[in-house]
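Undergrad: here are the coordinates; sequence isn't available:
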């Protein structure tokens, strides 16, 4: 009889332990533990982050952070973190959350366009991925990288084709730069390379001219015609006389920092710069801004015509009037100058 009581006691203790273990498994591992109302929440785990960094992001999202801590320790997540962007879905258990943030790094879609410089591009990208703007500038202007890739500091901006791309949030500066070089080479496919060769321009020259065309007009419908004007000037050895290049040259000077030039004046044509296309024939040594793909394609497929001039259209702002003769161009230009004066735009 005494032995039976001992056996019953052992059995009861076993049942209590099993029940407690079942409760622990359910409460710590399998019961829902989210405290937010949205369907999803995201956390961003930096490279080389410690568990405290992750915990601080999780705490406002969870009902019971202590239960999560216990399971995270048991599953060795606290010492085996992964960097990246991770999703937590409403109603997830601690076990589900740990599995998600341990191995389900989600890509993000980044985009950029119309950046005026490498520095501004770096600022745009750093707002979307983990890498900071300073490290991005350093990577993108690294002389060894540029030399190996066939670029210079003047042409480096042309490597970044404006579009949307998928990246992991924890992408490093070098990884971003290297991926964009691959995208650049993919963009310059056999068809585009053949078209550049047919019009007698290198890739860099196409990008430089496209940057001018894009600064002249954001209207994709007339960009091929503007590109045709510049190709006509190049063909006959006439200076490009592109006002956007004068603005670019001016903005490199201390006296024009933090200013906006709304009206190109004769004094701007006297600026000594390789980007002064009134003073120098041919294309400038690099891009003056980042062109849209539409402007790049406009250069590669420029319109064949006999126009040598164009001026902004005062009656259809954003568009231009084209002319074959200087006399007609002067009429068009004076019309637009009168419009600027009527608006009080004198500089």
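TA: In hand now; what should we look at? Not measured: the values here are computed from a predicted model.
Undergrad: Going by C-alpha atoms from here, please, whenever you check contacts or count neighbours.
TA: Fine.
Undergrad: Can you show me the helices along the stretch 1-150 of the chain?
TA: Secondary structure of the stretch 1-150 of the chain by DSSP state H, counting those that start in this stretch: the helices cover 2-24, 51-58, 65-74, 94-103, 118-126, 133-140, 143-149.
Undergrad: Next up, a structure to set beside the first:
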């Protein structure tokens, strides 16, 4: 009997030590200071498979212990598939929580104000953190895939920084940016000034894209908007270089010439009245606001001063005088 009691006692002590050791292990950092380790849990993986995938990615963790911890905490069936990053200081317990909550590895992509849709596509296609599933799709097919009612994508995506889980679909970014643009456009349209010469909010978006390309000075955007709105009201041609450049497409070599202004395209506002048929770039929030709330002024002309700002004039005589002063230095 004494031998049996001693054996049982020894078994209890070993179990207690093992339990204590397991509890200690679960609270120790997996890696110390250094780089993060990326890993991916595939869809349908249980705790055992997840532990193996994590270890195979280079994380110094025993799959058996990981599986036991997931089961012990009742979370083995709650692990979410996706791409993750193990950061220095993360404990096994914290790792389990990370997988249960779906705290995926975050990537970011910044879409710049004034980009064309072609530039946006290039940036998305070049991002290593995205799943490139729009390769070979036309612009119209992308618009259809994201459920847009528009076929022509230019101007219909909001420039911003977007966060997403590593390995996300490119279509997620397109849809997110398109939805954001429509929301901002709707809000600006609801606050629009009265009697603006736009047939609809798409024309307002087109105007916003022109304003975006005409000036980098945020403080002048409402004045630039006013000039073009005033021209539209009196039937005067917009005569804006960015639309001409957009119409030239890849033929534009960086310098706009007289022959370019005389080359007729749907976007040549020196030869055609009114707004071009589509936006010419991705407008930001301030350009949208300016297009729908232009400054109250009679200005019809503006010319660059050479210091990043513009001089505005109400008539051609004053404008010519300003051109001589700021451009020709006369």
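TA: Okay, I see it. Since we're looking at a predicted model, the values are computed, not measured.
Undergrad: hang on, the earlier thing: which one of the helices of the stretch 1-150 of structure 1 lies nearest to residue 201 of structure 1?
TA: Comparing those by their distance to residue 201 of structure 1 (C-alpha to C-alpha), the top pick is helix 143-149, with 18.4 Å.
Undergrad: Number of residues surrounding the closest residue to residue 306 of structure 1 other than its chain neighbours?
TA: Counting by C-alpha to C-alpha, 6 or more residues apart in numbering, the nearest residue to residue 306 of structure 1 once its immediate chain neighbours are dropped is residue 324, at 6.1 Å. Here the number of neighbours of residue 324 of structure 1 (other C-alpha atoms under 10 Å) works out to 14.
Undergrad: tell me the contacts of the aligned partner of residue 324 of structure 1 in structure 2?
TA: Structural correspondence for residue 324 of structure 1 with respect to structure 2 (TM-score structural alignment): residue 314. Residues touching residue 314 of structure 2, when contacts are defined by C-alpha atoms under 8 Å, 6 or more residues apart in numbering, comprise 298, 299, 300, 301.
Undergrad: what's the answer for residue 211 of structure 2, then?
TA: The neighbours of residue 211 of structure 2, taking C-alpha under 8 Å, 6+ apart as the test, are 221, 224, 225, 283, 287, 290, 291.
Undergrad: Residue in structure 1 paired with it?
TA: Correspondence of residue 211 of structure 2 to structure 1, assessed by TM-score structural alignment: residue 213.
Undergrad: Can you tell me how far the closest residue to residue 89 of structure 1 other than its chain neighbours is from residue 104 of structure 1?
TA: Counting by C-alpha to C-alpha, 6+ apart, residue 40 is the residue found nearest to residue 89 of structure 1 once chain neighbours are left out, at 4.4 Å. When distances are taken as C-alpha to C-alpha, to the nearest Å, residue 40 of structure 1 and residue 104 of structure 1 turn out to be 14 Å apart.
Undergrad: Help me confirm that residue 89 of structure 1 comes into contact with residue 37.
TA: No. Applying C-alpha atoms under 8 Å, one finds residue 89 of structure 1 not in contact with residue 37, separated by 10.0 Å.
Undergrad: These two: which has the busier surroundings?
TA: Looking at residue 89 of structure 1 and residue 37 with other C-alpha under 10 Å, you find the greater number of neighbours at residue 89, namely 17 against 11.
Undergrad: Tally up the residues packed near residue 269 of structure 2, please.
TA: Other residues near residue 269 of structure 2 number 23, with proximity taken as other C-alpha under 10 Å.
Undergrad: how about the nearest residue to it, chain neighbours excluded?
TA: Leaving out its chain neighbours, residue 269 of structure 2 is closest to residue 239 (C-alpha to C-alpha, 6+ apart), at 4.9 Å.
Undergrad: What's the one you found aligned with over in structure 1?
TA: So residue 239 of structure 2 corresponds to residue 241, using TM-score structural alignment.
Undergrad: Show the contacting residues for residue 175 of structure 1.
TA: Residues in contact with residue 175 of structure 1, defined by C-alpha under 8 Å, 6+ apart, are absent; none qualify.
Undergrad: Surely it is within a strand?
TA: No. Under DSSP: H, G, I helix; E, B strand; the rest coil, residue 175 of structure 1 sits outside any strand and is assigned helix.
Undergrad: corresponding residue for it in structure 2?
TA: Aligned partner of residue 175 of structure 1 by TM-score structural alignment: residue 172.
Undergrad: That'll do, ta.
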